[in-house]
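In: heads up, no residue letters with this:
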């Protein structure tokens, strides 16, 4: 059994305030994206948000220094745990999430920062939002390392450079697609 699991933090900034009608396409997909992620192969858990129904929040939500207040005190970010590298990649680059990414320029500023960060945590550790922000900023400032990395330059749970198993990604994509086609 593996002794670690993969943490994933995502961060973006809307072009306009969250409630602006230009962002409606994002909001329309948001709940479905969470549901698909939560039923994806290799998904373990995700942090919720304080004062919102759903999963427990893993601490107070904070944002990286790149955050730009637009009068609503909010910006899209997620924090989740996965069993391996192939699993979040299979979710990210397929289905409704991939379709939403195609519209990203309509909703989000082009980032001068990484849109996400990955890192390994001990099996019994639940990363807090503050920890995620530290890793995210580190990736931006220092590039990929075992401390903070991305899908292009990734590391295994022992800190060694590795490549993502593309066959496993494809297999997970097929499993996820089958799960989405099953009646609820």
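Out: Ah, there it is. The structure displayed is predicted, hence computed values, not measured ones.
In: From now on I want contacts and neighbour counts done on CA atoms only, so please keep to that.
Out: Noted.
In: Tell me how many other residues crowd residue 21.
Out: Look at residue 21: counted by other C-alpha atoms under 10 Å, it has 11 neighbours.
In: correction: residue 80
Out: Around residue 80 there are 23 residues (other C-alpha under 10 Å).
In: Check the contact between it and residue 7; I expect there is one.
Out: Yes - at 5.8 Å, residue 80 counts as touching residue 7 under the criterion of C-alpha atoms under 8 Å.
In: another one to put next to it:
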């Protein structure tokens, strides 16, 4: 494939990152992110400070410390799909309602990038805004837009909650 797949997933925690209500999620960040970085097809991840147990939680959206983001690049949709639905990540994905507020709008977006491009959070947020306004397109899309994303189609929840 001549392009790589970028993805941005944002969420708003139900409590501050040091609150016991999100401790299990925060405690698993290093393990899950480390697994992602070792997966076949992984290319790049937007990193935070590198402090243990913080992931990328220091990156604030609209200055809100409870908004967290995950921005990664993968060689293919299949590689991302394998990580999301075929590893321990899936267990945390299935429990996301315990740690994250329901936003009531799409919070997950993917788009194609040239190999070597490292998207910024602002770029991802613009893609997400485009998806929210225009729906799936070649500029910004969810799992349903990808041909052959079988596990994702079978496993995803309602579009507002999952994408």
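Out: Noted; the coordinates are in hand. Keep in mind that what you see is a predicted model, and the values were worked out from it rather than measured.
In: List the TM-score for the superposed pair.
Out: Superposed pair, TM-score by TM-score structural alignment, normalised by the length of structure 2: 0.80. Supporting alignment: 145 aligned residues with a C-alpha RMSD of 2.1 Å.
In: what lines up against residue 119 of structure 1 once you look at structure 2?
Out: When structure 2 is aligned by TM-score structural alignment, residue 119 of structure 1 is paired with residue 111.
In: in structure 1, which spans are helices?
Out: Using DSSP state H, the helices of structure 1 run over residues 24-38, 86-92, 95-102, 104-107, 129-142, 166-181.
In: Can you give me the buried ones in the longest one?
Out: So that's helix 166-181 of structure 1. Neighbour-count burial for helix 166-181 of structure 1, with 16 or more other C-alpha atoms under 10 Å as criterion, is recorded at 169-173, 176-177.
In: Same list (the residues you listed) but as CSV, adding distance to residue 101 of structure 1.
Out: Converted to CSV, the buried residues of helix 166-181 of structure 1 look like this (distance: C-alpha to C-alpha, whole Å):
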residue, distance to residue 101 of structure 1
169, 18
170, 19
171, 21
172, 19
173, 16
176, 18
177, 18
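In: isn't residue 165 of structure 1 right next to residue 84, touching?
Out: No - counting by C-alpha under 8 Å, residue 165 of structure 1 does not reach residue 84; the two are 10.1 Å apart.
In: Residue 86 of structure 1 pairs with which position in structure 2?
Out: In structure 2, residue 86 of structure 1 lands on residue 78 (TM-score structural alignment).
In: neighbours of its match, just the number please.
Out: 18.
In: If I follow the layout properly, it ends up in contact with residue 150?
Out: No - contact criterion C-alpha under 8 Å: residue 78 of structure 2 and residue 150 do not qualify, at 9.1 Å.
In: Which one's more surrounded, residue 165 and residue 84 of structure 1?
Out: Using other C-alpha under 10 Å, the more surrounded residue of residue 165 of structure 1 and residue 84 is residue 84, with 20 against 11.
In: coming back round to it: hey, which of the helices of structure 1 is tucked in deepest?
Out: helix 86-92 (a mean of 23; mean count of other C-alpha atoms under 10 Å).
In: do you know how far residue 69 of structure 1 is from residue 170 of structure 1?
Out: Using C-alpha to C-alpha, to the nearest Å, residue 69 of structure 1 is found at 39 Å from residue 170 of structure 1.
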